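>>> Okay, predicted coordinates and the sequence, questions at the end:
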Amino acid sequence: MSEQEYKIVQVTPKDTEKVLEHLRKFFFREEPLNICIKLLGENGDEECLELEQYCAQTIPEGLSLMAVSASGKVIGVALNGSQEPGHLEEMEAYADSCPHPRFRKILQLLAAVDRASDVFGKFPDVDKLVEVRILSVDSAVRGRGIAKVLLEKSTELAKQHDYPLIRIDCSSHFSALAVGRLGFECVFKMPYEDYRQNGEPVFHPEQPHKEVKTYVRRLRP
């Protein structure tokens, strides 16, 4: 699919519902961690309003992008948000207070990865960054470079807003491969077997999804 067949546009609050509609059909149902804990129930037909709120709350920052086909359909989304040092306690409290028990597990994993990866500690000159929180593409147009373009445009947008670093945590083996090919550096990885609560592994995703990886890319010297 050539870039002439779709356009990349900034996501605004008025786009929230159509972005969520896309995510409900694809990312929510297909993300490996969502599948392994049955986030949407045994049959995949339940709602997770807490996940939807998590997605929607980053949109007003103006850092998120979507790919829109010539017919006006959303065919890809990159939900991006900002981070600054000192955010971890708030992130952990948000995760621990989530009323949805299955989504709470995912938020707690994200907080644990954020703490263990210690990106701000590894890059002490960085005072803020852009995090790609969700990257999703319509299954009908995968393999045509849309995710790559969304990441490249997200990087350009971060540069325009003078962010020195962009970060993405990859819970999927395939997303990690794609990000690694785009000039991002892996600065942390954790096998799912090593992430435990009460001594037991929390996540058992299907192969080849065996670890979560944190990638970063510097945007200025």
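Received the coordinates, thanks.

>>> all contacts plus neighbour counts: C-alpha atoms, from now on.
OK.

>>> Quick one: residues contacting Leu51.
Residues near Leu51 by Cα atoms under 8 Å, 6 or more residues apart in numbering: Phe103.

>>> Tell me which helix or strand it sits in.
helix 49-56 (DSSP states H and E).

>>> What residues sit buried inside that helix?
51-52, 55-56 (16 or more other Cα atoms under 10 Å).

>>> biggest separation within those, which pair?
Leu51 and Ala56 (8.6 Å; Cα to Cα).

>>> Which elements pack onto the helix or strand encompassing Arg24?
Using DSSP H and E, Arg24 maps to helix 16-25. Helix 16-25 sits against helix 49-56, strand 74-83, with contacts defined as 3 or more Cα pairs under 8 Å, 6 or more residues apart in numbering; DSSP states H and E.

>>> Next secondary structure element downstream of the shortest one?
Spelled out, that is helix 49-56. strand 65-69.

>>> Enumerate every residue touching Asp9.
Let me fix one detail, which is that residue 9 is Val and not Asp. Contacts of Val9 (Cα under 8 Å, 6+ apart): 65-68.

>>> give the contact list for Val141.
So, once contact is read as Cα under 8 Å, 6+ apart, Val141 ends up touching 1, 75.

>>> ok, longest helix in this protein?
As assigned by DSSP state H, the longest helix anywhere in the chain is helix 101-117.

>>> in stretch 209-220, what's buried?
209-219.

>>> so how far is it off the chain centroid?
Relative to the centre of its chain, stretch 209-220 is centred 11 Å away, using Cα atoms, centre = their mean, to the nearest Å.

>>> then this one, side by side with the first:
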Amino acid sequence: MFRRLKISCENLSLVSGLLKKNCRNLLQLEVIEKSNQWLVKRCREMNSAISIPRPFSVRLAKAQDEPHIMHFLREHLYDEEPLLRSLNITKTMAIPCLEAYLNDHLKDGFTMIAVEPDNRIVGISLNQRNCDWEGDKLRERAERVQCDPLRKLFYIWSIVAKEPKLHQKYRTSCIFEIAILATAREAQRRGIGYQLTVQSLRLARDLGFDWARMDCTSEYSSRIAKKVGMDCTWSVPYKHLVDSAKKPVVIPDEPHSHIRVHVIQLRGS
């Protein structure tokens, strides 16, 4: 009888050891499973946070692109460009005269656009032929405008167009101008503005222009101009643009502190 009890105790001890071992294994498996679940979740979060840039190409705008270009400018220029934003010129305003001015740029046929494979526009370089009377035309336009923010905008543009005296300095009546450079906010930091600028300068060179200019009201566009080799030939701090009461007309957000005019020679003298 005692022998049987001894055997039973030994069996119970063996079973108990096996149960403890199985419990430990189960606990380890549970920990591993939870760890794997955490890793899978973390990877999914990282994949959702990291967006792979989509490819894009730069081409000359066509006539059928014009309505899409104007829509793009309403969505990505008015609320993003420092000077327009500081003057409270938004896409919700009734601004037919400004859109007429932008449409005049398109008529020159020099505008470049960046498009993704599905032909969605993600960037625009609105280019034009800048003649020595451009500043006077902008001033006349400013005097005809009833809207005060737009009047200020055209006056500032007229100063930037005329004050550097580039036509007299370089002895030419016509300069290629990168007038407006805009990138879709969700497509920024992909080099789109840089490529648009490079291709625009290449177009200007192919068209026979000797000089190109880029009037930068944004610090970011000024950096792009420098990156492609354009020299800053004229600048004015925003705080120096004052009204009759000596108060600043515009106070853009940082880091936009100056308007800068950049120039590059396209062909040898």
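That came in fine, so what should we check first? Just so it is clear, the model here is predicted, and its values are computed rather than measured.

>>> Quick one: residues in contact with the helix holding Arg24 of structure 1.
Applying Cα under 8 Å, 6+ apart, the contact partners of helix 16-25 of structure 1 are 52, 55-56, 59, 66, 74-77, 136, 138.

>>> how about the longest helix of structure 1, which residues of structure 2 does it hit?
Helix 101-117 of structure 1 lines up with residues 148-164 of structure 2 when matched by TM-score structural alignment.

>>> can you check stretch 167-180 of structure 1 too?
Against structure 2, stretch 167-180 of structure 1 falls on residues 213-226 (TM-score structural alignment).

>>> Helices along structure 1, start to end?
Using DSSP H, the helices of structure 1 run over 16-25, 27-30, 32-36, 49-56, 88-96, 101-117, 119-122, 146-160, 173-180.

>>> can you redo the ones you listed as JSON lines with distance to Met1 of structure 1?
JSON lines is the format used below for the helices of structure 1 (distance: least, Cα to Cα, whole Å):
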{"stretch": "helix 16-25", "distance to Met1 of structure 1": "18"}
{"stretch": "helix 27-30", "distance to Met1 of structure 1": "20"}
{"stretch": "helix 32-36", "distance to Met1 of structure 1": "25"}
{"stretch": "helix 49-56", "distance to Met1 of structure 1": "26"}
{"stretch": "helix 88-96", "distance to Met1 of structure 1": "38"}
{"stretch": "helix 101-117", "distance to Met1 of structure 1": "33"}
{"stretch": "helix 119-122", "distance to Met1 of structure 1": "35"}
{"stretch": "helix 146-160", "distance to Met1 of structure 1": "8"}
{"stretch": "helix 173-180", "distance to Met1 of structure 1": "17"}
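
>>> So what's the residue count around the spatially closest residue to Asp114 of structure 1 that is not a sequence neighbour?
Excluding its sequence neighbours, the residue lying closest to Asp114 of structure 1 (Cα to Cα, 6 or more residues apart in numbering) is Leu88, at 7.5 Å. When neighbours are counted by other Cα atoms under 10 Å, Leu88 of structure 1 registers 15.

>>> corresponding residue for Leu88 of structure 1 in structure 2?
By TM-score structural alignment, Leu88 of structure 1 lines up with Gly135.

>>> next one: Glu17 of structure 1
Aligned partner of Glu17 of structure 1 by TM-score structural alignment: Pro67.

>>> what about its match, neighbour count?
Pro67 of structure 2, neighbours per other Cα under 10 Å, totals 11.

>>> Leu33 of structure 1 now?
Residues near Leu33 of structure 1, counting by other Cα under 10 Å: 22.

>>> try Cys131 of structure 2
16.

>>> one step back: could you point out which of the helices of structure 1 sits nearest Met190 of structure 1?
Between the helices of structure 1, helix 101-117 lies closest to Met190 of structure 1; by Cα to Cα that is 7.9 Å.
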